[in-house]
Structure formats: structure tokens, C-alpha cells
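S.K.: Structure for the following, please:
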Amino acid sequence: MLRRSRRAASDRAGLLEVFGAAAALAIGVIVGGTMLSFAIARKVVTPATRRLTDVEIVGIDRGSQTITLARSFDTVLPGRYGLFVNEAHEYLKIGSVLSASEHTVTRKLLTHVAPGKRIADRATFSGWYFVHPEELHIPYEDVQIDAPVGPCPAWLFPAREGGSGSTWAISVHGRGTTRSEVLRAAPVFRDAGLTSLAVSYRNDGEAGRSSSGRYGLGATEWRDVEAAIEFARSRGATRIVLMGWSMGGAIALQTVLNTAHADVVDSIILESPVVDWRTVLNFQARALHVPAPVAHIVRRQLTLPRWSRVVRAGNAISLNDLDVVSRADELVHPILLMHSDDDGFVPSEASHSLAEARPDLVRLVSYSEARHTKLWNYDEARWRRHILAWLRDRGLGADVS
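M.R.: This next block holds a predicted model:
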């Protein structure tokens, strides 16, 4: 009997040890998952302070002015692009693919690299192409928009001679970039006879800083675009087209859903836009192999006031308000929506859903192969043609090819 009692006690101790280890493991998983979700949620709303180097420069032939890069989905794309090099202090423009192997791609250098010029072996691949407005060789003016967060610098490109000074386009850049991203559109708008404005907004590194210093994913930045609309109206604008890239698309959509100046907005042009942040967050979580429960916690941390303060997101962000597919019935402005099904960063799923929900308002132009916000780079002629046709059909632009 004594031996049986001791054996039972030993069994209970063993079970307690197993349960204790299991509980410790579960707690570790929960705590680890929560900490990971905090890090992800904070990263989503934190403006980037440095560029991620994502391309290896294998070599530069200064005689033939060519550059060889490690092969990737981006580096093999046709078209014109750019590279931020030497810790993003310099920008090299690159042209067409000259040759490609299993591991490398050789392209034409469009920026001259002098003999002896040092170029680091890591770079950031970019679709900007233009960095400064001077590179466009069209007139422009530096202006300041008086926004709620303070002065927001902008570039104003006047309409060409014979164009309309009363029809304006306001271009809104995406997350982690600046207004240089939207310079590609300025010559097209000018050719169509429109005045255009390339704007900055809170926390983008050029405009004023909000109290949180974090992105609102469109939920707060739209107020700075509304200030740009007020600026345009003060300069004589009576019809305005909003154009947004990536998160700039989310900002443009939130602007038309919330602004007191919706009456002056004629239509919206979106490139590679964020139409629904849940779709983007889920896509990125899968790409990074983040477990579904952790991805769910990330979304909760952004939307609940208590947790949003922990991740320093400022006020809680309503992903419901930012889901324009579910709010499609509220839209009244026509939309030209251009998105690649091979975007690689912001999936086109929500764009297709929005076009299906509002075929009366949305003209969807689908691309393949082209990557995120690089539709101009991939096929400039097609990109230009669709925008000019849209403006012409809206009665806004001149009949140019």
C-alpha cells in the first residue's frame, strides 16, 4: 500500500511537471507572439528613417556605362528605374535590360559614373526615376500648404500655355516615400492642360510632424490633402483630380469620403493603391511567414485604443473606416484604378473587389508583371495613355496622345 501511494505521488509530480512545462511553453509562445505583434504593428505606423538596401550591385562597367545587378523580380523588369546608392546619398538612373543570366541582370546606366567613382555594392531599387523637379525641364514653383500640422511643402507645376488654370491635379505619394515619387505625373498633367501640385503630408519627413509622429494609414493624413484642396481653390481651382500612389491612394480615398470640399473634386486616379488595409496586412503577414494568430493581434493592436498607445500609433486606427470595399456605396467620385496583379507588396485583390462593387464609378486597368508603384516605369506609354484618356473622357484634358 505504501509503495502504491508513493508511485501515485510520483505520477502526480510527473504530471505536474509536464503540465508546468506545457504551461510555460504556452506562456512563452503567447508572450513571444505578443511581442512580435507589437514590433510588427509599430513598424506599420512608423515612418522609415533609412532606406532598406534590397539589391546587390555585382559590378559596373564604366567604359560601356552598364551595371550588373543580382537578379530579382524587380531588377529584371523592362523599363527605366533608379538605384539609391552610397547609403541613399546618390541616385543612379538605369535603363533597359541588356542581358540576363540565372543570377544576374545587366542594364544600361543612364547616369554617368566616372572612372574612380566609388559605388557601394548594396543599393535600393526604386521606381521614382525623378528625384528633383528640375529634372522634368518644366516650370515649377515651391509653395507651402498651411495644413493642420503646420507648413507642408509642395511643388506647383502650372498648366502649359493655353491650358486651364481652373483644373488642378493633386498628387499624393505613398508610405515611406516623399513627393519625389509623384514627379512622374507632372508632365502628363501639364500636357493635358492641368495645373498640378505634388504635396507632402504629416510625418513624411518633409511636412510637419503630428503629436504621435506616426502614420495614420490615411485616417489622419487626408486632412493635409484637404488643406491642399483649399490651397488650390484659393489659387482659382474649380475642378480637382486627386491622384494617389499606394498609401497615397488610401489617403485620396479617405479625403473624398471625409472632406468638406468633395464638391470640387471631379475624380480620383489611383496607382497600386491600398483600398483595404486588412488585405495588405494579411498579405504581408503571409509573405513574412507570420502566424495567423499573431497577424490577428497586430490588427487588434492598431484598432484598440489601449494597445494603439503601446505601439505608439497615436489614436486607434479604424480598419473598418479604411476598408473602402465595404464602404463602396459611399463613393460618389469616378475612379481610374491602375494595379498590377503581380504587385508584390499591395495585392490587387481589393482593387478588383472595388471595381466589382462599383462598376458604375471604377475603371480598372490591370497590369501583369509590373511591380508595386512601378507601372510608369514598366510601360510609360500605356500609363500616360490611360491617364490622358481618363482626363479627356472627363472633359478635363486636352486631346493629346
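
S.K.: Every contact and neighbour count from this point should use C-alpha atoms.
M.R.: OK.

S.K.: Where do the strands of the stretch 1-150 of the chain begin and end?
M.R.: 55-61, 66-70, 81-85, 90-100, 104-109, 122-126, 141-147, 150-157 (DSSP state E, counting those that start in this stretch).

S.K.: Tabulate those (CSV), appending distance to S37.
M.R.: Formatted as CSV, these follow (distance: least, C-alpha to C-alpha, whole Å):
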stretch, distance to S37
strand 55-61, 27
strand 66-70, 32
strand 81-85, 30
strand 90-100, 34
strand 104-109, 36
strand 122-126, 27
strand 141-147, 33
strand 150-157, 32
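
S.K.: tell me, how many neighbours does G205 end up with?
M.R.: 16 (other C-alpha atoms under 10 Å).

S.K.: How about E56: what's its closest non-neighbour residue?
M.R.: Of all residues not flanking E56 in the chain, R122 sits nearest, at 4.8 Å (C-alpha to C-alpha, 6 or more residues apart in numbering).

S.K.: Another for comparison:
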Amino acid sequence: MATGSVSGARASRVAGAGAPRSVRLALLGTGVFAGLGVVAGGAFVTAVARKVVTPPAAAAEDLRVFSVTADRITLSSTADSRLPGLYSLWFSHGSGHARLGRVLSSTKVAVTRELLGVDTGLLAPGTRARIGGWFYLGPDSVGLPFSEVSIATPVGAAPAWVIPAAATAPHPGRWMIGVHGRGVQRGETLRAVDTFHEAGYTCLLVSYRNDGEAPASSDGLYALGDTEWEDVDAAMDYARRAGATEIVLMGWSMGGATVLQAATRSRHSGLVRGIVLESPVVDWVAALNHQGKALGVANPFRRGALAVLSRAWGSRLTGQSQPIDLKRLDFVGRSAELTVPILLLHSADDTFVPPEASRALAQLRPDIVTYDEFSVSGHTRLWNLEPERWTRAIHGWLSELAAPTDRTGSSPRRSVTE
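M.R.: Down below sits the predicted model:
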């Protein structure tokens, strides 16, 4: 763009004093607007980069409640409210929470669903609400004993839930650490508790920097897993001190990127027996390029935003305390460094984090990756739509994991494409 500005100046000199004044002004204007374009483009690139690392504001409550009874609710009809499966219903600016079951009837205007329970708040006609994927609000909803604990992370004390394995569990040293995704909190991970508890695992569900529960980092911004893994490392240390002898890390979306970092960078990586990933970000460059295209961001601006995020000079524009190493977050490129069995769950219709990178990782490492692709579950809602299949996939994988295998992951793995 700067070249265009120089060309405009040269054209003015060629025109010289003999050119009409209106022409000279127009040519001068060309250079001015080109310069403004550079400024505007730079501002746009910076805005895109900042959006990537800034924790999002509360989601809009885009539904209206039409009627409520003890066991059913009628809502305005949207793509989300018509989805089959089990979901959270958030209302009253996030202070209210209910659990929704199957769709009973649907028109273009309204959807009636089972109302399985109201955990907090007063749900009444006229209330604004939104659908969410959590389903369980807190560990008390799961119906198992739990304790609230504090993890000493590099940024301060971070709250976590511990749901202990049953007293009869044959291997009490087995722990699962659950890591939620971007823009949500540890309640997202509760959907996995029953499955792991039945398999004899203690579940440690963690918070991490900038998620609204754990302390903020110095810059208050996400690093897409490049620093958040340190809080998972602290959780692994907590588990070790509490008696864990082997750990399965499970991450959703950005939590998937975070546990991959923890598995490869943690001082306690030797405890990691396996990894479960749901709708994970395996390659941030691919994911951000896709999201940028979906928002209509032109390729030069997407490349610019990635440069801002990953270069030291860009931190002055975004406020990041340090640049993000996007290459280090690419586990398609780093697939050879992975050494433990991985269960990778993704949906073919995930429009937020498409499955291509997950497929590529599975193809590159069939020796350790079990890949199970769902069809119409969207992003991080595989359990919500098909809980039996989701549970079956994890139980089967955990059973294989419990069998004697080569710790380097040389035992055969499979790809599941039901």
C-alpha cells in the first residue's frame, strides 16, 4: 500500500505545474487516501488480533420464553432452540440456569421442550434466554460427592472441583483432569464426570487464567493455550501430591490446545497416560483462518492479524505480555512429538473449529490416535446430542488404555467413522 502512495507522488511531479490545479489536487488526494488506507487497514488488523485474545463478553440472550410449566417450556424458534439433545438454558443475564431435554414440538415460531429442572432463578413467560452446552451447572447436579479445592497456579490460587473415585475403584491413582474451552468455565467439563467416575477415575475440573474464575494474567488476555497450560501443569502437580499415579487429560476446544501443550511441556508429563480431545483446536492458524473467512475478513488482513499475535512488536498493539508461538500450537506439524494414546472426538459439521486438522492428526498418527467423527453435533456439543455414543466411545478407549500397552504408544489404534 505504501508503494501506491509513492506512485501518487511521482505522478504529481510528472504532471508538473502545467497540469490543471484540479488534477494536481486529485493526484495528491490519491496519496492521502492511500495513506489513510494503510492506517485504517492496520487498525482493522489490530482489532481482529485483539478480538482473538480478548475474553468475550456474555453471550446475547436471543430467545424469548413463551410459557413454562413444571415439566415443559415453550421458546422462540431458532436453530439452537430446535437442536435435539440435552442443553443448558441460561436466562436473566446469566444468573438463571435450567436444564432442557428433548424437543416435544416445533413450528417456525415456537419450540416446546422438556424442562428437566431449574437450578437457579425464576423462569417465567417473557424472560430472555439462550441455549448453552453445559447442561450441569455444578458438581452437585451430577449427584456425586465433591470438594472445592484451590490450585496454586503461577497467577494465583485457582478454584477447582475434585470428584473422588468410588471407594471400591480398583486403581485409586487414576485421575482425569478436565480443561474447558474459550469463553466458558469449568462447568463445561461436568459432562464427562459420570463417564470417568464409572471407569474408576478421580476427576479434577480446573479453572485457568482469564476465565472469570481463576485470577487474571498480567495482561488479562488469552494466549490460546501457550501460557494457560501452566495452570494445567499446576493441577497435575496437585493431583500428583494427592496420590495420582497416572493422568488422563481431557480438553474441549481451546482446552484441547491447552492440554496438548501441558502433555508436551509439563514437568509432570510422565504421569500422562492418555489424552481425550473434544472439538479441539489442533492447529490455531487453520482455525483462525477459517473463522476469519467466515466473518468475511480478507486474506491479507488475516495474515496480518496472525503476524500481530505472534510477533514481539505486535504485543504493543494488542496489549499481550508476550507473543503467541503459533507454530508451537500446531500439532499437525508437531504430530511426531506426541507419545501417548489420544481419543479425538470431532463433528463433521463443526463450523467454529472445523475437523480438518483433527482428521490430519489422526491420519498422521494412526498408531496413537483413535478418531471418532460425529455428524451433526456442532462445536463441543457431542455429548449433548449423542450422550450414549459419546460415553461408549470414551469407555471403550479407557478400557483399551487400562490394558497393558507400550507406553510409547506403539499399540495399534483405530479410526472410527460411524
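
S.K.: Tell me the counterpart of the residue nearest to E56 of the first structure in the second structure.
M.R.: Using TM-score structural alignment, the equivalent of R122 of the first structure in the second structure is R128.

S.K.: And for its match, the neighbour number?
M.R.: For R128 of the second structure, using other C-alpha under 10 Å, the count is 20.

S.K.: residues contacting it?
M.R.: E61, D62, L63, R64, V65, F91, S92 (C-alpha atoms under 8 Å, 6 or more residues apart in numbering).

S.K.: And F91 of the second structure, by the same measure?
M.R.: Contacts of F91 of the second structure by C-alpha under 8 Å, 6+ apart are E61, H97, G121, L123, T127, R128, A129, R130.

S.K.: how far away is it from L221 of the second structure?
M.R.: 27 Å (C-alpha to C-alpha, to the nearest Å).

S.K.: One more: A312 of the second structure?
M.R.: Remark: distance between A312 of the second structure and L221 of the second structure (C-alpha to C-alpha) = 15 Å.

S.K.: Of the two, which one has the most company?
M.R.: Legend: neighbour count by other C-alpha under 10 Å for A312 of the second structure and L221, higher for L221 (21 against 15).

S.K.: and the nearest residue to A15 of the second structure once chain neighbours are set aside, how many neighbours?
M.R.: Among residues not flanking A15 of the second structure along the chain, R24 sits closest, at 7.3 Å (C-alpha to C-alpha, 6+ apart). Residue crowding around R24 of the second structure was assessed by other C-alpha under 10 Å; the count is 19.

S.K.: Trace F196 of the second structure over to the first structure, please.
M.R.: Using TM-score structural alignment, F196 of the second structure sits opposite F189 in the first structure.

S.K.: Could you verify my assumption that its match touches I170?
M.R.: No. Using C-alpha atoms under 8 Å, F189 of the first structure is not in contact with I170, being 10.0 Å away.

S.K.: shared neighbours, these two?
M.R.: Counting by C-alpha under 8 Å, 6+ apart, the residues touching both F189 of the first structure and I170 are S196.

S.K.: Okay, R3 of the first structure and W277 of the first structure: tell me how far apart.
M.R.: Applying C-alpha to C-alpha to R3 of the first structure and W277 of the first structure gives a distance of 64 Å.

S.K.: and what of T177 of the first structure?
M.R.: 18 Å.

S.K.: All good on my end, thank you.
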